[in-house]
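Undergrad: Here you go, sequence then predicted model.
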Amino acid sequence: MSTHSQDQAWAARAAAGDRDAFRAIYRAHVRPVYWIAHGILGSAPDAEDVAQETFTVAWRKLPGLQLAGESLLPWLATICRFQAANRLRVLRRDRDNTANALDDALPDTVSVEDQVISLALAERIAAEVGLLDEIDREIFRLCAVEGYAYQVAAAELGVSHAVVRNRLSRVRTRLRGAVQEVRDA
């Protein structure tokens, strides 16, 4: 099943209240959403918060979503950008109201160009992950997305530690190439 049709199936089930389907959506898209937020905010803790807020909003909005054969990622990226912009406003307001804690590194605006690149990057990564064979996709999900140790992922998948390490290395190399293509474009 393609990533887009899988997204459609999960979205339909999640819209009907299926929490397992929503967890599948989360696992499939949390990393690209996080990196979009991080690109806007430049802070890992704020990006984590915004990623969580994005999925909270998505859960509430799923019942009204009309998904016409598309990935959920562009929709999630849009929610993420709005949540990140809101977070920036709050951070700027707090910065402006706190004379002792000025943070000059805080961006004053959200760059539309950077966000188009972030969305293109997230879509390219999602597409590239969708092209992986099933075992590579599972290794990537377990290790890169969910943070499993190689040995734990190997045990769950019934393969050796070396298989996980080697395949994940190849997947990361492939994804770095995809990222570089988007940056060079």
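TA: Structure received. Residues are numbered from 1 along each chain as shown.
Undergrad: Please make it C-alpha for all contacts and neighbour counts, starting now.
TA: Noted.
Undergrad: after the helix or strand Gln83 falls within comes which helix or strand?
TA: Element membership of Gln83 [criterion: DSSP states H and E] is helix 73-97. Going down the chain from helix 73-97, the next helix or strand is helix 112-131, by DSSP H and E.
Undergrad: what about Glu156, how many residues close to it?
TA: 13 (other Cα atoms under 10 Å).
Undergrad: buried set for the strand or helix carrying it?
TA: Assigned by DSSP H and E, Glu156 falls within helix 150-157. For helix 150-157, a neighbour-count test (16 or more other Cα atoms under 10 Å) marks Tyr150, Gln151, Val152, Ala153, Ala154 as buried.
Undergrad: I'd guessed Gly69 sits against His4; true?
TA: Yes: using Cα atoms under 8 Å, Gly69 is in contact with His4, at 6.2 Å.
Undergrad: Pasting the second one now:
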Amino acid sequence: MPNEPRLAAIRLRRNTGGGGPPVTPSCATGADPDELARMRRLVELLDSIATGDREAFTEFYRATSHRVFGLALRILRSHAAAEEITQEVYLQAWSLAAGYDRKLSSPMGWLMMLTHRRAVDRVRREQSASTRDIAFGQANLGRDHDVVAEEVGQLLDEQSVLDCLDTLTAIQRQAVALAYYSGRTYSEVADHLEVPLPTIKSRIRDGLKRLENCLTGSDTA
């Protein structure tokens, strides 16, 4: 049996002189008549948008924005970023509507092209910015920030230790201070105080335990 849709398309080309075909009837292409009607309507809306018709733009947006947003979301995987790209695409569509060529793509295909380009550009910019930030941070910020943080933390720790030293007994405070602030060994502390080494170790151990309890807020003494 002859292929009727193919024959219909051939007859249509003959009747139109063999030029570039306009929108072909659904019987020739097998396309959904409703879809063809929607496409024709979008073309009409773009023509109107090119003249500055805001109502046409609103209708065009409502008819197509869900697909633009869906593509942007698939690429960016962020609702906020996809919403921004969608807005950018329609601003671009408003300004470029006069340049739309129905011979090159359908209105929806044109919008998808604009969306894909903008979304991909967004991904590339963010990746590039992230790479630059990481490199800059590693080269310039990390070390300085760490030094400052350590110095501030050290000052706070030292003040806390000084406050907690007052909770020690006089002999505990003396032994701890000699060992940790004068840099002496336990043996040197014992010789300096003329106290047996086991006694010094006991004093320092008890003093450090009390300091720990004070610094952690668990001192019950």
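TA: Thanks, I have it. All values reported here derive from a predicted model rather than from experimental measurement.
Undergrad: thinking again about what came up before, among Gly69 and His4 of structure 1, which residue is more densely surrounded?
TA: The neighbour count for Gly69 of structure 1 versus His4, taken as other Cα under 10 Å, is higher for His4 (19 against 11).
Undergrad: Structure 2: which residue goes with the more buried one?
TA: Aligned counterpart of His4 of structure 1 in structure 2: Met39 (TM-score structural alignment).
Undergrad: In this model Arg102 seems to touch its match, though I could be wrong.
TA: No: the pair Met39 of structure 2 and Arg102 fails to qualify as a contact (Cα under 8 Å) at a distance of 10.1 Å.
Undergrad: Excluding chain neighbours, give the residue nearest to the spatially most central residue of structure 1 in space.
TA: Nearest to the mean C-alpha position of structure 1, by Cα atoms, centre = their mean, lies Pro32 at 2.3 Å. The shortest distance from Pro32 of structure 1 to any non-neighbouring residue, by Cα to Cα, 6 or more residues apart in numbering, is to Ala122 (5.1 Å).
Undergrad: Give the aligned equivalent of that neighbour in structure 2.
TA: In structure 2, no residue is paired with Ala122 of structure 1 according to TM-score structural alignment.
Undergrad: Then Leu76 of structure 1?
TA: Checking TM-score structural alignment: Leu76 of structure 1 goes with Leu111.
Undergrad: Contact partners for its match?
TA: Val68, Val89, Ala93 (Cα atoms under 8 Å, 6 or more residues apart in numbering).
Undergrad: go on, Gln8 of structure 1?
TA: Neighbouring residues of Gln8 of structure 1 by Cα under 8 Å, 6+ apart: Leu67, Gly69, Glu70, Ser71, Leu72.
Undergrad: gap between it and Glu70 of structure 1?
TA: For Gln8 of structure 1, the distance to Glu70 of structure 1 (Cα to Cα, to the nearest Å) stands at 8 Å.
Undergrad: again with Leu91 of structure 1
TA: In terms of Cα to Cα, Leu91 of structure 1 sits 33 Å off from Glu70 of structure 1.
Undergrad: Could you do Asn86 of structure 1 as well?
TA: Relative to Glu70 of structure 1, Asn86 of structure 1 is positioned 26 Å away (Cα to Cα).
Undergrad: With Leu41 of structure 1 instead?
TA: Relative to Glu70 of structure 1, Leu41 of structure 1 is positioned 27 Å away (Cα to Cα).
Undergrad: swap in Arg27 of structure 1?
TA: Arg27 of structure 1 is 18 Å from Glu70 of structure 1, by Cα to Cα.
Undergrad: And Arg165 of structure 1, by the same measure?
TA: From Arg165 of structure 1 to Glu70 of structure 1 the distance is 32 Å (Cα to Cα).
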